[in-house]
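**Q** With the sequence up front, the predicted model follows.
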Amino acid sequence: MGLLRDHPDFRRLWVGDVLSKAGSQVLLLAVPVLAATTLDASTWQVGLLSALAGLPYLLFGLPIGAWSDRVRRRPVLVAADAARAVALAWIPLAALIGVLAIEQLYAVQFVAGTAAAVFDVSLGAYLPFLVGRGRLVEANGALEANRAVTFTLGPGLAGQLVAWLGAATAVVASVAGFLWSALWLGLIRSAEPVRPPAPSRHLGREIREGIRLTLGQPFIRATTLHATSVVLFLSMRYAIETLFLLRTVGLSPSTIGLLMVGPGVGSVAGAATAARIARRAGRVRAVLLAGLVMGAAGLLIPLAADGARLACYVVGAAVVSFSIAVTNVTAASLRQVLCPDELLGRMNATSRFLAWATLPLGGIAGGALGTVLGLRAALWVAAAGAAASAFWLLSARVMRARDLAAEAD
């Protein structure tokens, strides 16, 4: 990839990002295993741990976006990684001295989740400065590939690490990953300009400015609402997919595990080819085509059954993941191009806030529909909803955004 080869500062960011994301994968497994086995946590307590990691996005996401537009972003990224490392380091230390309790895990998850929200919002705002707006598709593609690879390989490696070292000690790998990321971010040499102080600041007004831009600019609004709808219906699907494969299709857990490799491979392929697709089709058209393909492929999944029809799940899930990766890379890149620099943090925060808000709703809806309609019928609802989400992208005003993107470049 040319950007990794000829842009040393982006290479430093990318190298740090790899192990940071790998460390996050270890954390996703190690903390609930530690709670369930060492602390004898109930199902409700383990679920609460997961919720506390995502809650800061909903509580603080919009203020974090406004704040990140006031300051230089690289020091914020370094501090957020360091904060995650310090918070997580308490887990193996407390386990070692025999004082670890479930309440401490709650606190660590919330603090680490808050730092993750700061990092994610600030990174999206920092990237256009680091690589320039003309290379955002390539940069976002490289970072999306990191996410896809660690998402695919991470759970298996994390499982081995937890088995070898124990859940508490395995958290040290997450600590090391975040410290590694902070170190490489600290080595970036590009000098980010100091932001001039505004004559008067009002947090509520700044948040409203971010919401107004996100919902007022046609392309940013369409892709944000598309992503929000997709997250809602995909979370419905994910909530019942394993049960569908286990009980309706009749697969063994080991077979289901093997099938889950397909979506990961699709994500990696989508991230790796997103820049090429955007160059050939145009960035706006690439977003539209990926959204339509994702919706069509998702309609294959409820058709799955044991035997030859299992291919419906394999192909559908892989193509959905491929299309999501292409959409994530190209849509995020164009939003960064179309958004003024002084509003990047707020735009990123608003987009993430809207999408994350639908996650618990989708999970609840998936479980309820699966109970009332049956698992296959509930998957049809989720697949149809995800397919219909593409209509957000079909506006003529959205298609004209490619002219705005060309002007911004």
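**A** In hand now; what should we look at? Keep in mind the model is a prediction, meaning the values are calculated, not measured.

**Q** hey, let's count contacts and neighbours off CA atoms from now on
**A** Will do.

**Q** Which positions in the helix or strand that contains residue 223 come out as buried?
**A** Remark: residue 223 resides in helix 218-243, with elements defined by DSSP states H and E. For helix 218-243, a neighbour-count test (16 or more other Cα atoms under 10 Å) marks 218-242 as buried.

**Q** give the contact list for residue 11.
**A** Residue 11 makes contact with 3, 4, 5 under the criterion Cα atoms under 8 Å, 6 or more residues apart in numbering.

**Q** re earlier: quick one: distance of the next helix or strand after the helix holding residue 223 to the chain centre.
**A** Using DSSP H and E, the helix or strand that follows helix 218-243 towards the C-terminus is helix 253-259. Relative to the mean C-alpha coordinate of its chain, helix 253-259 is positioned 24 Å out (Cα atoms, centre = their mean, to the nearest Å).

**Q** here's the one I want to compare it with:
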Amino acid sequence: MALTERIPPLMRERGFRRYWTGQTVSLAGDQITLMALPLAAVLVLGADAAEMGWLKTAELLPALLLNLPFGAWADRQARRRRVMIATDLGRAALVLSLPVAYLLDMLTLGQLYVVAFAVGALGVLFDVCNATLFVALVPVERYVQANSLVNGSRSMAWLAGPGAGGLLVQVLTAPFALVADAFTYLISAAYLARIAPAEPAPAPVRKGHFSEGLRWVLKNRSMRTLFAAAGTVQFFNFMFATLFVLYATTRLGLSAGVLGAILSAGAIGGLIGAATASAVVRRIGVGPSLVAGFLGFGVPLLLVPAAHGPKPLVIGLLFAAEFLSCVGVMLVDIASGSLQMALVPDAIRSRVMGAFRTLNHGFRPLGALAGGLLGSTLDLRPTLWIATIGTVLAVVWVLPSPLARLRELPKPQSGAAQPGPAPAAAEG
């Protein structure tokens, strides 16, 4: 077989190839910042636990507060691609301000908080515009393949980014490691500047414009089902994530190095899941892939609270849990992401994506809070059982719905903003 025949068809199209390349580089840079920014706070500024909590809050708040208003604004814009370029340039400037301030001996925790919040806010704006650019570049029959390629890049970033970030911090110090992330934003902007897809026309401003995306999500049966399932996963998985490191280190006695290797196994699983998702969806259909993804993500996590006995057995169970659950999460992300792209009308796409992300992100702090409270009252292992069983039960929202039997993606709605019926499930 010739090498060109092995290349996914989308990668032979110059516009998508440039889009994907920019996304891939930017995702890698994000992982560097996730490592370098908190290390700058700890190693350079001596931040304590409370100050690290404020830094994390500054990173998370934009996703919770700004998805709805930014989505409403983005739907009224005719040039979303230019907005995305501007956000890339803005994030590059913000990140570069940190090493500059460090050189001038002016770096403060306050600046880190502001940069973390502002970079997060521009990231939200980039993402709500990105949903529209994606459908302008990709035909519906290739949504799954395109989402597989983008999620594959995300898995590669998870795999390589923390290690690269740690190495850059060690060699350059934390503030100067952020220069690498700034360059990734510039590269992303350069690639976006070299594509020119025909973007959907901006939506007219009318009464209820701001809340229209939220109303559409709640009225459309399919999106409502996806929201319920995804929200359940977010709540219980953040309950799990809040306690996992503490449980693994204090109760299971694992070292930081072993724990890092276990998390790397998850990144490899995610990469394999992204690479195989298109074939799975073609073979069993969108709906069954969604069900398999939710189960594939949740069921392996049950191995974590079940782990006990000799340390090699415990480590093996945790490796299996991380690896298999990340294969599953890629399948559910790719199937549900492609389904959302097909379901949502162009006229309200950014608002719907903003509303959906706002609702889902709202479950994250609630799950983290519940994990902390239950972990301190019931103990760690019982709370992890609750969290993992709750994650598995997310599939209950999907199983009785028509989505579970859906074979093909529904035909996209190009203009109408009315929530249509749930897509008919093709039998067979």
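**A** Received the coordinates, thanks. Since we're looking at a predicted model, the values are computed, not measured.

**Q** related to what we said a few turns ago, which part of structure 2 matches the helix holding residue 223 of structure 1?
**A** Using TM-score structural alignment, the residues of structure 2 aligned to helix 218-243 of structure 1 are 221-246.

**Q** Repeat that for stretch 345-359 of structure 1.
**A** Mapped onto structure 2 using TM-score structural alignment, stretch 345-359 of structure 1 covers residues 350-364.

**Q** ok, average deviation of that stretch from structure 1?
**A** When structure 1 is superposed, stretch 350-364 of structure 2 averages 1.2 Å from its matched positions, counting by mean Cα distance after the TM-score superposition for structure 1.

**Q** Tell me which other helices or strands the helix or strand residue 117 of structure 1 falls within touches.
**A** Using DSSP H and E, residue 117 of structure 1 sits in helix 102-131. The contact analysis (3 or more Cα pairs under 8 Å, 6 or more residues apart in numbering; DSSP states H and E) places helix 102-131 of structure 1 against helix 8-37, helix 43-68, helix 73-97, helix 136-165, helix 310-338, helix 344-373.

**Q** And that helix, what's buried?
**A** Buried, per 16+ other Cα under 10 Å, within helix 102-131 of structure 1: 102, 105-131.

**Q** are any of the contacts of residue 11 of structure 1 buried, and which?
**A** With burial judged by 16+ other Cα under 10 Å, the buried subset of these is 3, 4.

**Q** Next, find the distance separating residue 195 of structure 1 from residue 72 of structure 1.
**A** According to Cα to Cα, to the nearest Å, residue 195 of structure 1 stands 7 Å off from residue 72 of structure 1.

**Q** do residue 25 of structure 1 as well
**A** To residue 72 of structure 1, residue 25 of structure 1 is 28 Å away according to Cα to Cα.

**Q** okay, these two: which has more neighbours?
**A** Using other Cα atoms under 10 Å as the criterion, residue 25 of structure 1 and residue 72 rank with residue 25 on top: 24 against 16.

**Q** give me the stretch of structure 1 that stretch 39-46 of structure 2 matches.
**A** Aligned using TM-score structural alignment, stretch 39-46 of structure 2 spans residues 33-40 in structure 1.

**Q** Go ahead and name everything in contact with the matching stretch.
**A** By Cα under 8 Å, 6+ apart, stretch 33-40 of structure 1 touches 41, 42, 46, 101, 102, 105, 167, 168.

**Q** buried set for that stretch?
**A** 33, 34, 35, 36, 38.

**Q** one step back: okay, the contacts of residue 11 of structure 1 in TSV with secondary structure and distance to residue 318 of structure 1 next?
**A** Conversion of those to TSV gives the following (DSSP: H, G, I helix; E, B strand; the rest coil; distance: Cα to Cα, whole Å):
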residue	secondary structure	distance to residue 318 of structure 1
3	helix	27
4	helix	27
5	helix	29
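
**Q** Make TSV out of the contacts of residue 11 of structure 1 and add distance to residue 181 of structure 1.
**A** Conversion of these to TSV gives the following (distance: Cα to Cα, whole Å):
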residue	distance to residue 181 of structure 1
3	19
4	16
5	19
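
**Q** Trace residue 171 of structure 2 over to structure 1, please.
**A** That one, residue 171 of structure 2, aligns with residue 164 by TM-score structural alignment.

**Q** Please report how far that match lies from residue 170 of structure 1.
**A** 9 Å.

**Q** Pretty sure residue 27 is one of the things residue 154 of structure 2 touches, is it not?
**A** Yes: under the criterion of Cα atoms under 8 Å, residue 154 of structure 2 makes contact with residue 27 at 6.2 Å.

**Q** neighbour-wise, which of those two wins?
**A** residue 154 (26 against 23).

**Q** For the more buried one, which residues are in contact?
**A** 24, 27, 28.

**Q** what do we get in structure 1 for the second one?
**A** To tie it back to what came earlier, the one meant is residue 27 of structure 2. Residue 27 of structure 2 maps onto residue 21 in structure 1, by TM-score structural alignment.

**Q** give the contact list for residue 389 of structure 1.
**A** Here residue 389 of structure 1 is in contact with 226, 229, 230, 295 (Cα under 8 Å, 6+ apart).

**Q** From these, pick the one nearest residue 177 of structure 1.
**A** Distance to residue 177 of structure 1 across the contacts of residue 389 of structure 1 (Cα to Cα) is lowest for residue 230, with 30.1 Å.

**Q** how close does the corresponding residue of structure 1 for residue 301 of structure 2 sit to residue 318 of structure 1?
**A** Counting by TM-score structural alignment, residue 301 of structure 2 lines up with residue 298 in structure 1. Applying Cα to Cα, the value for residue 298 of structure 1 to residue 318 of structure 1 is 9 Å.

**Q** Give me the more crowded residue out of those two.
**A** Between residue 298 of structure 1 and residue 318, residue 298 has the larger neighbour count (other Cα under 10 Å), namely 29 against 26.

**Q** quick one: contacts for the more buried one?
**A** 316, 317, 320, 383, 386, 387.

**Q** could you measure it against residue 263 of structure 1, distance?
**A** Distance from residue 298 of structure 1 to residue 263 of structure 1, by Cα to Cα: 12 Å.
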